[in-house]
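Just the structure for this:
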Amino acid sequence: MKWNLRLTAANKGIWKASELQRSLAEHGLVISAGKMSGLWSGQPVSLKLEDLDVICVVLGCEIADLLIPEPDKVSRPGQQSEAREAAVGATVAPVVVPKRRDGRSLPPM
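So this is what the prediction gives:
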């Protein structure tokens, strides 16, 4: 899913996170500056459905305006092997193996 809050807010004339934060507070949803920054600038880690309702009311939008499906990003059975075959000619990043600083071995994986 793609989080589309900034564009939806801009379509309603809200250009700053602080403006939206004040409007949300007026409707009973008080959001910390840190969480508001996450909502505004990126993909939220978590969001309560009740909070999503308030955001939709404040912006006068539907959930479909805020959450845009991206079905191409969903892997299906059999696609991983196809992706590996396509990447044969591509450069592969080295595998990072964590090591403890005290020299002791890591537990088995």
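
going forward, measure contacts between C-alpha atoms and count neighbours the same way
Noted.

Check the offset of stretch 11-19 from the chain's centre.
Put simply, stretch 11-19 sits 19 Å off its chain's centre (Cα atoms, centre = their mean, to the nearest Å).

how long is that stretch from one end to the other?
Stretch 11-19 has an end-to-end distance of 14 Å (Cα to Cα, to the nearest Å).

Next, the buried residues of that stretch.
Under the neighbour-count criterion of 16 or more other Cα atoms under 10 Å, stretch 11-19 has 14, 17 buried.

I have a second one here; can you model it like the first so I can compare?
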Amino acid sequence: MRWNLRMKAAERGIWKSTEMRRRLAEAGLEISTGKMSALWTGTPTTVRLDDLDIICLVLKCTTADLLVHEPEVAAARRPQAEPQAATGSTSVVPRLGRGRTLPPL
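So this is what the prediction gives:
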């Protein structure tokens, strides 16, 4: 996910975090300077849903405008598949030995 707050704010004529913080306060969301800095300069690790609602209200946008899905980034983080063994088979077939019963249904 890409955090797109600054771009959406710029589209509304908000160029500074202090202006954004003032508008959020007018809408009922008091944000500390440190939290506003984190929201403004980078990708926050967490955002409360209530806060996100007010941010969207102030910027007249949706959450999809602020949180941009990047499937190629997610795909790049996927672990690589293990190389197959020389036999070419990686599936496991259970074998029933002496005295073993079938698993319960």
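
what TM-score do we get after superposing?
Superposed pair, TM-score by TM-score structural alignment, normalised by the length of the second structure: 0.71. Supporting alignment: 81 aligned residues with a Cα RMSD of 1.8 Å.

Would you map the strands across the second structure?
Applying DSSP state E to the second structure gives strands spanning 2-3, 67-68.

Could you pull up the contacting residues of residue 69 of the first structure?
Neighbouring residues of residue 69 of the first structure by Cα atoms under 8 Å, 6 or more residues apart in numbering: 1-2.

so how far is residue 86 of the first structure from it?
Distance from residue 69 of the first structure to residue 86 of the first structure, by Cα to Cα: 25 Å.

Check residue 80 of the first structure too.
Applying Cα to Cα, the value for residue 80 of the first structure to residue 86 of the first structure is 10 Å.

before we move on, what about residue 16 of the first structure?
Separation of residue 16 of the first structure from residue 86 of the first structure (Cα to Cα) stands at 42 Å.

likewise residue 59 of the first structure?
Applying Cα to Cα, the value for residue 59 of the first structure to residue 86 of the first structure is 43 Å.

Among those two, which residue is more densely surrounded?
residue 59 (21 against 10; other Cα atoms under 10 Å).

The closest residue to residue 55 of the second structure other than its chain neighbours: how many residues sit nearby?
Of all residues not flanking residue 55 of the second structure in the chain, residue 24 sits nearest, at 6.8 Å (Cα to Cα, 6 or more residues apart in numbering). When neighbours are defined as other Cα under 10 Å, residue 24 of the second structure has 20 of them.

who's in contact with residue 24 of the second structure?
Applying Cα under 8 Å, 6+ apart to residue 24 of the second structure gives the contacts 30-31, 54-55, 58.

Go again with 10 Å.
Taking Cα atoms under 10 Å, 6 or more residues apart in numbering, we find residue 24 of the second structure in contact with 18, 30-31, 51, 54-59.

State the distance from residue 16 of the second structure to residue 36 of the second structure.
Residue 16 of the second structure is 11 Å from residue 36 of the second structure, by Cα to Cα.

typo on my end, residue 59 of the second structure
Residue 59 of the second structure is 15 Å from residue 36 of the second structure, by Cα to Cα.

So for the first structure, the centremost residue is which one?
residue 43 (2.2 Å; Cα atoms, centre = their mean).

aligned partner of that one in the second structure?
Under the alignment (TM-score structural alignment), residue 43 of the first structure maps onto residue 43 of the second structure.

Might you report the residue contacts of the residue lying closest to the residue nearest to the centre of the first structure once chain neighbours are set aside?
What sits nearest to residue 43 of the first structure in space, not counting adjacent residues and going by Cα to Cα, 6+ apart, is residue 3, at 5.6 Å. By Cα under 10 Å, 6+ apart, the residues touching residue 3 of the first structure are 39-44, 64-69.
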